[in-house]
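*Asks:* got a predicted structure here, sequence first:
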Amino acid sequence: MVERGIDWYVAYSFLGHGGRHVVPVYYNLHGTQGGLHSGNELSWNDVLTFPVEAGGVPGKAVLNIGGTFVVVK
């Protein structure tokens, strides 16, 4: 699977882009982002791609993931 690299935002301000990874499909995706304070609203998004086969036809799946949460320290 190819992980594009996670993007981080606080209050709609871009904080950074994580590194691209090529990992096995069973890999436990993870990430860290410093400089956060209690009450910050943290948003993130990433794109995962991996090979698939449907009805004997090979292809590529693209999975867009993301979310938003409030930091509590």
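*Replies:* Happy to help now that I have it.
*Asks:* CA only for contacts and neighbour counts going forward, please
*Replies:* Fine.
*Asks:* Gly66 against Leu48, yeah?
*Replies:* No - with contacts counted by C-alpha atoms under 8 Å, Gly66 stays clear of Leu48, the gap being 11.0 Å.
*Asks:* how many residues are close by the closest residue to Val10 other than its chain neighbours?
*Replies:* Once flanking residues are discounted, Val10 sits nearest to Leu42: 4.8 Å by C-alpha to C-alpha, 6 or more residues apart in numbering. Residues near Leu42, counting by other C-alpha atoms under 10 Å, number 20.
*Asks:* this is the other structure I want to compare:
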Amino acid sequence: MFSTIKRILALLIVLSLLAVAGLTLFFAVTGSEYFWGMLVLMFFYPVFLWAMALVHKWAKKSKEENQNRS
């Protein structure tokens, strides 16, 4: 069950990254005013996702260390 949820969340993240890249390309081609915002999002969204994964790994490691000490 937990593995299925992880797979679904991973698929949603991949789809959201593809949507951001696709919308950036679309706004660039159409010359929309939203292009620069999407370009910034295209760089910072993956960095944000990486940082959240790093924090999760760090918190999980700290929790396991605290349980081992008890």
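*Replies:* Yes, it's here. Computed from a predicted structure; not experimentally measured.
*Asks:* need the TM-score from the superposition.
*Replies:* The TM-score (TM-score structural alignment, normalised by the length of the second structure) is 0.24; 37 aligned residues with a C-alpha RMSD of 4.3 Å.
*Asks:* settle it for me: which of Gly66 and Leu48 of the first structure has more neighbours?
*Replies:* Neighbours per residue, other C-alpha under 10 Å: of Gly66 of the first structure and Leu48, the larger number sits with Leu48, 18 against 12.
*Asks:* next helix or strand past the helix or strand encompassing the more buried one?
*Replies:* Leu48 of the first structure belongs to strand 41-54 when assigned by DSSP states H and E. Using DSSP H and E, the helix or strand that follows strand 41-54 of the first structure towards the C-terminus is strand 57-70.
*Asks:* tell me what angle that next one forms with strand 41-54.
*Replies:* 170 degrees (axes from the mean of the first three to the mean of the last three C-alpha atoms, to 10 degrees).
*Asks:* list the buried ones in the strand holding Leu48 of the first structure?
*Replies:* Going by neighbour count (16 or more other C-alpha atoms under 10 Å), the buried part of strand 41-54 of the first structure is 41-46, 48-50.
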